[in-house]
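[1] Structure here, sequence nowhere to be found:
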């Protein structure tokens, strides 16, 4: 039986007023600049009252996904969902993992057996859930990543309500399946508090990038929808908007090939079980979620002052000094061994040099993930992907001077910016970390994801969520590219962005760093990690 959830002291009060756009902007700016002070004084993590590692439904009809399903849609769902969301690896860690929060570094011994998924996630929280809408059979299901099954939630009217909330063009046949990506707030909030307002969106963007990559490989180019009616979509899925919100939708399959795949028996709707007795939230966190649920407005034209927020402002740099990289290597990012490899397995780099070709490959696939998202999403999310860029701090790459660079994707070159050549850049990257949980200075290079900072001109608070989704998509491409090069890609959001911005010459430019991925070879891992497959 589910434990009753008790009201949390200090939770958001009932009947809140909507914040102004400037108030939301001030909140999100604090999350980027100083996540250590994002939470109220005295914030502590109750490790014993955390949520389940997966969202748990009890009851309802289940449909197991299997490789080689006779129905092409069933086989495609197996490959996409397993390659992105499934619990695909089990890791042993006698130390109980690394359990800390930005404001609570006290040691905590967590589980010695950790459940891992194919995509990186902040703190291995995996807050992103996925729901499938099977349009051929009008079924709405939740994906159970533990059992690799679809759990039927509703049918008929609910499936049609999902399509209505998305507002597809009149006369366009729906895709055989829609993958609705949501963020379950408590999965992150219990550990990270207010910082999870940013972390959850980036995590969803990582999952979105992988889901789009795999869906496109199944039946041609997939589409991404993000300008939908949040409240209507959440209601169609049976979600409580205060606890979970829909962030993006990915189409799967060829609309010209209908499918009858789906549950055949309409059982009673299942119920959600929650492990935690106390589910906390903050007033500012809730205010942000209410604000981003508002449909985005059209961006102001750049002529009204400043830039439109869709493109980063470049620091000064002499194009004649650009350092040409070798062509990216030909690697198969969809190879099972690449998809299965944990991007950040282990935590300690060994200080080995990387080849310039490896650097070019990782940067190329980070940019490629952004371009794929821009092609798939014609609305504001696509614009945010276009305006997202990659910068790089080279620590130790053969033939490339150490220093600070902006990546020029069309030329496959590095342009020195800010401090330019700098033998001490690796140490600066390490010292900018808020928590020294790994040795960033011994990575071969560090990639920083950069966006324009003032999203108020790009369509209001909804643009902030779209910006963070695009950042996550870039992180997915970078970490997968690192895996293809047999390197580790360790993503971090909590670092001194002001210090890194200064090194790149971005301070006072209107643009700034949002995330970083340290890439390099790892020391031997004393812990074991094995792959698991659905039965």
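    Done, it's in. As the structure is a computational prediction, the values presented were derived from the model and not from experiment.
[2] Please make it C-alpha for all contacts and neighbour counts, starting now.
    Fine.
[3] part of a helix, is residue 338?
    Yes - with DSSP: H, G, I helix; E, B strand; the rest coil as the criterion, residue 338 is part of a helix.
[4] can you count the residues close to residue 455?
    The tally of other residues near residue 455 (other C-alpha atoms under 10 Å) stands at 23.
[5] Isn't it up against residue 466?
    No - Residue 455 is not in contact with residue 466 according to C-alpha atoms under 8 Å; the separation is 9.6 Å.
[6] Comparison target, given below:
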């Protein structure tokens, strides 16, 4: 099996690899962007509500599982389950583009291929009997995979992790590989965590905005979860668990009989890219005890062990994000519905307070099981290329969230910014580019191959929150991009010489 470090190296983009690549897309073989079960009953739940009215900038600014301070957790019912799924992976708008009716999902996805699915494993919820359900974004209904309360299976798979053991519902995010590999081939394993990250950023925002406890659980035994969902990891695999709510202890695990639900073919001739499921398999955990031990490896480590960088004595630019009272009040639901993927940027500058607020709210750390120790708040560092932000000189910077400062690393220019981003000049047109970067060697050395998942996921959730923080501002937009991995590292060196980019987000004002 391929090591995470080897996988990452083998899927790096470089100018030489891109120039020599003769691959072309087969449009006739393009997979359907959602799955269709042919033999399962369906449940229609009450229509999603447009709550919460909590501002998006407040809802995303949390690094722990608890709802807002001082608020009692809200109860979960069937409508709440539908609302969470709808604003995470559902269809939020339809537009006519060049004579074609296009449907857009709540969260961004590489290539608009939408390979991330959400499953809900529930107890007895008002309006919904216990069961294992698959959310169908095409119809907004739920496919019934199993009847009965199987939450104990997930609790055992996590080593009885507290949030999972106490949640009335736990969502499982998966990737159906071919739906992304059609275009991106072996790089799909990275995209699985980028794209599940944007989905989970929305899910967490809606949950926290509605005062539900919610966090991401990355430490669990993989095969029992796949068996519970009736999926084959060679084709579709579980990525993360998200327990939502509290105060409903799980029962003892039910026996899990094998199911093989019939799924309609995604396309005429699916192509297998074996490196993708192989990279997933090399990071599996065998059982709950191994999952618990893996989390402990995080808890005894420090940020220094993961290759992150503190500030130095270089030139600093202090940032001044707006406070809650004066920040944009655009609600979570409205922000998710407004979110797009900006295609053309003007060279107009954005305000330093807008930029500071976006970074501050989006990059406070994600609520997860493996960052429970006080010494760890993440695996990634943030680097910025600033082109047009009022009061901040153009240049390359490292952003330090705890101090809310930019540390100047050097010069930059728009042409170089576009070159780093896979020679996409539009990236250089943006007001700023935000790279989230991690030391893969140090992470794998400290916590094994599964740590690579967490680093990519943290980049993905950061990307999703950057989308939400940007689109919470009326005049701003943004989009995620890919990049030449090693050129980005070289550009931010010597500071980032040990780190490689996880995700890239470009933000600014529209040219239209």
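    Noted; the coordinates are in hand. Not measured: the values here are computed from a predicted model.
[7] any idea how far residue 193 of structure 1 is from residue 41 of structure 1?
    Here the distance between residue 41 of structure 1 and residue 193 of structure 1 works out to 12 Å (C-alpha to C-alpha, to the nearest Å).
[8] Kindly provide the distance from whatever residue of structure 2 lines up with residue 222 of structure 1 to residue 171 of structure 2.
    Counting by TM-score structural alignment, residue 222 of structure 1 lines up with residue 214 in structure 2. For residue 214 of structure 2, the distance to residue 171 of structure 2 (C-alpha to C-alpha) stands at 10 Å.
[9] Residue 204 of structure 2 now?
    Separation of residue 204 of structure 2 from residue 171 of structure 2 (C-alpha to C-alpha): 11 Å.
[10] do residue 321 of structure 2 as well
    Distance from residue 321 of structure 2 to residue 171 of structure 2, counting by C-alpha to C-alpha: 33 Å.
[11] Compare these two (neighbour count), which wins?
    Neighbours were counted for residue 321 of structure 2 and for residue 171 using other C-alpha under 10 Å; residue 171 has more, 26 against 19.
[12] you'd agree the more buried one is in a strand?
    Yes - read with three-state DSSP, residue 171 of structure 2 is one of the residues of a strand.
[13] pretty sure residue 174 of structure 2 is in contact with residue 235, am I right?
    No - applying C-alpha under 8 Å as the test, residue 174 of structure 2 and residue 235 come out as separate, 10.3 Å apart.
[14] re earlier: which residues are in contact with both of residue 214 and residue 171 of structure 2?
    Counting by C-alpha atoms under 8 Å, 6 or more residues apart in numbering, the common neighbours of residue 214 of structure 2 and residue 171 are 242-244.
[15] JSON lines please, covering these and showing distance to residue 119 of structure 2.
    Shown next, in JSON lines, are those (distance: C-alpha to C-alpha, whole Å):
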{"residue": "242", "distance to residue 119 of structure 2": "10"}
{"residue": "243", "distance to residue 119 of structure 2": "12"}
{"residue": "244", "distance to residue 119 of structure 2": "13"}
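[16] Quick one: residues contacting the aligned residue in structure 2 for residue 273 of structure 1.
    Aligned counterpart of residue 273 of structure 1 in structure 2: residue 264 (TM-score structural alignment). Counting by C-alpha under 8 Å, 6+ apart, residue 264 of structure 2 makes contact with 35-38.
[17] Go again with 7 Å.
    Contacts for residue 264 of structure 2 were tallied using C-alpha atoms under 7 Å, 6 or more residues apart in numbering; they are 36-38.
[18] repeat for residue 226 of structure 1
    For residue 226 of structure 1, the contacting residues are 247-249, 381, by C-alpha under 7 Å, 6+ apart.
[19] do residue 83 of structure 1 as well
    Listed by C-alpha under 7 Å, 6+ apart, the contact set of residue 83 of structure 1 reads 118, 339.
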